[in-house]
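J.: One predicted model, sequence on top.
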Amino acid sequence: MSDRYEAVRVRISGKVQGVGFRMWTRDEALRLGLTGWVRNEVDGSVAALVAGPDNAISTMIERLRRGPAGASVSGVETEATRLEKMPTDFRIT
């Protein structure tokens, strides 16, 4: 496992709105020491920016594939991204 810091944009599709997905995502990210944001999208998906150690990001992506109780995740798309400045917290936007 590496201590490199990375940032990944994630789009989660399925039954992911109206089930506490954003709050759950924030809580899981904070447990893993990650920073970034999460938000609902108009198409019914949830988008997130997750930044931190690459091993924690990998763990977070696996957790996003399952989601919280009540969610039904049908897809998770990820895209590595470069940030000029790393976020300092994890926010619901």
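T.: In hand now; what should we look at?
J.: contacts and neighbour counts: CA atoms only from here.
T.: Noted.
J.: What is the subsequent helix or strand relative to the longest helix belonging to the chain?
T.: When the chain is parsed with DSSP state H, its longest helix is helix 54-66. With elements assigned by DSSP states H and E, the helix or strand that comes after helix 54-66 is strand 72-80.
J.: Name the residues of that next one that are buried.
T.: Neighbour-count burial for strand 72-80, counted by 16 or more other C-alpha atoms under 10 Å, picks out 72-73, 76.
J.: List the contacts of that strand.
T.: With C-alpha atoms under 8 Å, 6 or more residues apart in numbering as the test, strand 72-80 has contacts from 6-16, 64-67.
J.: Presented hereafter is structure B, for comparison with structure A:
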Amino acid sequence: MSGNTGSAVRLTAWVQGDVQGVGFRWWTRSRALELGLTGQARNLPDGRVAVTAEGGPAACQQLLGLLRGPGTPGRVTAVAEQWGEPTGAFDGFTEA
């Protein structure tokens, strides 16, 4: 099932903790691609990682659960989320 339907959503998650320099963006990209999502994971100057994902609501919710779960690289202390309409600006899922 494609994430390019009218029911697609955009998830932006800001992940706080020890998440830079530990393979977190690579891990996030791998999980997002497995779920059929497009978007990016990028380091922020304040030490957080910003994850933007577009696709089906269930897949985005599953990615959010993985970001908050115990299997992430590093140590996640908090995840803030924002939901919106997809822009279709991403081709694949990248680490920025």
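T.: Received the coordinates, thanks. Treat the numbers as computed from the prediction; the structure is a model and nothing was measured.
J.: Out of the contacts of strand 72-80 of structure 1, give me the one that has the most neighbours.
T.: Scoring these on neighbours with other C-alpha atoms under 10 Å, the highest-scoring entry is Ile12 at 25 neighbours.
J.: tell me which element the equivalent of it over in structure 2 is part of?
T.: If you follow Ile12 of structure 1 across to structure 2 using TM-score structural alignment, you land on Val15. Val15 of structure 2 is part of strand 9-18 when elements are defined by DSSP H and E.
J.: The residue nearest in space to the middle of structure 2: what's it in contact with?
T.: Nearest to the geometric centre of structure 2 sits Val51, at 3.8 Å (C-alpha atoms, centre = their mean). Neighbour list for Val51 of structure 2: 11-15, 39-42 [criterion: C-alpha under 8 Å, 6+ apart].
J.: who are the neighbours in contact with the equivalent of Arg31 of structure 2 over in structure 1?
T.: Counting by TM-score structural alignment, Arg31 of structure 2 corresponds to Glu28 in structure 1. When contacts are counted by C-alpha under 8 Å, 6+ apart, Glu28 of structure 1 touches Met60.
J.: Which neighbouring elements make contact with the strand holding Val15 of structure 2?
T.: Secondary-structure packing of strand 9-18 of structure 2 (3 or more C-alpha pairs under 8 Å, 6 or more residues apart in numbering; DSSP states H and E): strand 49-55, helix 57-68, strand 75-84.
J.: export these to CSV and tack on distance to Ala96 of structure 2?
T.: Formatted as CSV, those follow (distance: least, C-alpha to C-alpha, whole Å):
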stretch, distance to Ala96 of structure 2
strand 49-55, 10
helix 57-68, 17
strand 75-84, 19
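J.: Gln17 of structure 1: what's its closest spatial neighbour, skipping adjacent residues?
T.: Once flanking residues are discounted, Gln17 of structure 1 sits nearest to Gly44: 6.4 Å by C-alpha to C-alpha, 6 or more residues apart in numbering.
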